[in-house]
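1. okay, sequence plus prediction incoming.
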Amino acid sequence: MPAAVTEKSERGARAALDHWWTTHRYLELTGDASPLEEMSGSGCGSCVHTSEFWQDVYTEGNWSSGSGREPTEVEVSLSGQKSDARFAFAVDQEEYHVWTPAGLVLNDMHRHFADTKQWGARARYTEDGHWIVYDIWMYYDGREDADGEEDGET
């Protein structure tokens, strides 16, 4: 984990988001979810879904070239006590494939959402002295998640 993730500041929160995406790429390339799970809150449903998906890919003997996703145009808002952060950002994503051991492409339709998509996330500074991402989502048609729910916000 990068040292900056331990800073209770905007810089630390941003470092956590960047590192979350680094662990996501590692998961895509290896099927090992442990680094992503360490950077994610236990209640992060999309994090769990992502981990399960990629673990299944590798359990079935397949592998991936990875999507190369990276957050750009990141806006960070900290709470008054600087212990919670909310992010708005874009994600640049390269095309990627999932391959079978026989060399066949499983996702010939490309699990490629778009060149750039708008995302949101939330992070929290933990009692352990570092940030974790506890919620992350892609905007669908102007909504915060696929169900159009606001993830419990009032």
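-> Thanks, I have it. Residues are numbered from 1 along each chain as shown.
2. all contacts plus neighbour counts: C-alpha atoms, from now on.
-> Noted.
3. tell me the centre residue of this structure?
-> With distances taken as Cα atoms, centre = their mean, residue 21 lies nearest the centre of the chain, 5.1 Å away.
4. for the host helix or strand of that one, buried residues please.
-> Taking DSSP states H and E as the criterion, residue 21 maps to helix 10-30. Buried residues in helix 10-30, counted by 16 or more other Cα atoms under 10 Å: 10, 12-30.
5. tell me the residue furthest from the middle of the protein?
-> Of all residues in the chain (Cα atoms, centre = their mean), residue 102 lies farthest out, 29.3 Å.
6. other SSEs contacting the helix or strand just after the helix holding residue 21?
-> Downstream of helix 10-30, the next assigned helix or strand under DSSP H and E is helix 34-39. The helices and strands touching helix 34-39, judged by 3 or more Cα pairs under 8 Å, 6 or more residues apart in numbering; DSSP states H and E, are helix 10-30, helix 45-59, strand 131-138.
7. can you give the contact residues for stretch 75-91?
-> 8-10, 13-14, 69-74, 115-126 (Cα atoms under 8 Å, 6 or more residues apart in numbering).
8. just checking, residue 122 touches residue 44?
-> No: contact between residue 122 and residue 44 fails when scored by Cα atoms under 8 Å: they sit 9.7 Å apart.
9. so what sits against both of these two?
-> The contact lists of residue 122 and residue 44 share 133-136, where a contact means Cα under 8 Å, 6+ apart.
10. so can I have JSON lines of the helices and strands packed on helix 34-39 showing distance to residue 65?
-> Formatted as JSON lines, the helices and strands packed on helix 34-39 follow (distance: least, Cα to Cα, whole Å):
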{"stretch": "helix 10-30", "distance to residue 65": "6"}
{"stretch": "helix 45-59", "distance to residue 65": "12"}
{"stretch": "strand 131-138", "distance to residue 65": "21"}
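11. quick one, which of those is nearest to residue 38?
-> Closest approach to residue 38 among the helices and strands packed on helix 34-39 (Cα to Cα): strand 131-138, 7.8 Å.
12. check it against this one:
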Amino acid sequence: MRFRAPSRGLALSAALLLSLTACAGGDPEEEATASPTTTAPASASDGTASEGSSSEGSESDVPEEGEASDATSSDADSTEAGGSGDGGEYVPASEDGPAQNVPKPQMPEEMKEETHEGGTAAVAYWWDTLYYLQQTGDAGPMLEVSSEDCAYCHRYASELEALYAEGQWHTGSKPQVVSSQVGGDNPQKRALALTSLITLGESTHFDENGGIVKDGSTPEFKDDPWYNDVRFNPEKGHWDVTYTAPGGPENE
């Protein structure tokens, strides 16, 4: 089976890296023949944290008996831009500002198992963490499942952290891993090579003044092939992404 990187896939790569070229710290793992497997994406938590609010005021602000209070506290106003889902209602990013109280992705138990299914679950979870980074500027979850060899992962993390530090933000939708096919298996190095089909909604990049940054925005993509190397890390107890790039290797 042959996968080819379409022009839209290359455009997605450029936008995801904010005009940086996707790269890796080394050659892909040596491949051996393996039976193709197709899996559904790992599910991320869709739950939101309980809504909370707080208010402070002097004695003069306290309403008299029988008088309704007009003082309210907004979750979005009390949460820093791009905040994680530690409290308050999730508010998607928009032209009005960055996302608020973004639910943090939960690592699936399956990716803690040294199996083909665990490797494919790791790819789906990695895309969940990339979306979380894009919505919050928090690279922690993605870097936890990205090896030091994954130059793409670390460069993109640095770019997004800097972007949010400057007050910029992204809209967008959660990527969907439609399927993942194992193209190579290297048991000695505990490594798998996979090609996944990714569906991703359009996103808009806003600068610190609320202006649209066209080079950082992306159109909608459907079933675009992306290539990943993953390796099981026994010290961490789960799979790590070691390489990622748009398109895929040629598989006869």
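-> Structure's in. What do you need? Since the model is a prediction, treat every value here as computed from it, not as a measurement.
13. secondary structure element for residue 123 of structure 1?
-> strand 116-125.
14. mind giving me the packing neighbours of that strand?
-> helix 10-30, strand 84-92, strand 131-138.
15. for residue 122 and residue 44 of structure 1, indicate the residue with more neighbours.
-> residue 122 (22 against 16; other Cα atoms under 10 Å).
16. structure 2: matching residues for stretch 50-63 of structure 1?
-> Counting by TM-score structural alignment, stretch 50-63 of structure 1 falls onto residues 156-169 of structure 2.
17. list the buried ones in the matching stretch?
-> 156-157, 159-161, 163-164, 167-169.
18. again with stretch 189-196 of structure 2
-> For stretch 189-196 of structure 2, burial by neighbour count (16+ other Cα under 10 Å) applies to 190-196.
19. measure residue 130 of structure 1 to residue 100 of structure 1 for me?
-> 38 Å (Cα to Cα, to the nearest Å).
20. now do residue 37 of structure 1
-> Counting by Cα to Cα, the gap from residue 37 of structure 1 to residue 100 of structure 1 is 25 Å.
21. okay, the two: which has more neighbours?
-> Taking other Cα under 10 Å, residue 37 of structure 1 and residue 100 do not tie; residue 37 has more neighbours (20 against 16).
22. from residue 220 of structure 2, how far out is the equivalent of the more buried one over in structure 2?
-> Counting by TM-score structural alignment, residue 37 of structure 1 lines up with residue 143 in structure 2. For residue 143 of structure 2, the distance to residue 220 of structure 2 equals 25 Å [Cα to Cα].
23. what does residue 188 of structure 2 give?
-> 39 Å.
24. of these two, who's got more company?
-> Each of residue 188 of structure 2 and residue 220 has its neighbours counted (other Cα under 10 Å); residue 220 has more, 13 against 6.
25. OK, contacts around the corresponding residue of structure 1 for residue 113 of structure 2?
-> In structure 1, the residue matched to residue 113 of structure 2 (TM-score structural alignment) is residue 7. Residues counted as contacts of residue 7 of structure 1 (Cα under 8 Å, 6+ apart) are 13, 129-130.
26. what's the answer for residue 173 of structure 2, then?
-> Contacts of residue 173 of structure 2 by Cα under 8 Å, 6+ apart are 131, 200-203.
27. ok, those residues vs residue 183 of structure 2, which is closest?
-> Lowest distance from residue 183 of structure 2 to the contacts of residue 173 of structure 2 (Cα to Cα) belongs to residue 200, with 22.8 Å.
28. neighbours around the closest one, how many?
-> 19.
29. how close does the closest residue to residue 162 of structure 2 other than its chain neighbours get to residue 160 of structure 2?
-> Residue nearest to residue 162 of structure 2 in three dimensions, not counting chain neighbours: residue 137, with 7.9 Å by Cα to Cα, 6 or more residues apart in numbering. Using Cα to Cα, residue 137 of structure 2 is found at 6 Å from residue 160 of structure 2.
30. mind checking how far residue 183 of structure 2 is from residue 161 of structure 2?
-> Residue 183 of structure 2 is 33 Å from residue 161 of structure 2, by Cα to Cα.
31. how about residue 246 of structure 2?
-> Separation of residue 246 of structure 2 from residue 161 of structure 2 (Cα to Cα): 22 Å.
32. same check on residue 237 of structure 2?
-> In this view, residue 237 of structure 2 and residue 161 of structure 2 are 27 Å apart by Cα to Cα.
33. next: residue 137 of structure 2.
-> 5 Å.
34. ok, now residue 242 of structure 2?
-> On the measure of Cα to Cα, residue 242 of structure 2 and residue 161 of structure 2 end up 20 Å apart.
35. can you lay out the contacts of residue 173 of structure 2 as TSV showing distance to residue 11 of structure 2?
-> Below are the contacts of residue 173 of structure 2 laid out as TSV (distance: Cα to Cα, whole Å):
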residue	distance to residue 11 of structure 2
131	17
200	13
201	14
202	12
203	13
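36. which one among the residues you listed gets closest to residue 10 of structure 2?
-> For these, the nearest to residue 10 of structure 2 is residue 200 (13.6 Å; Cα to Cα).
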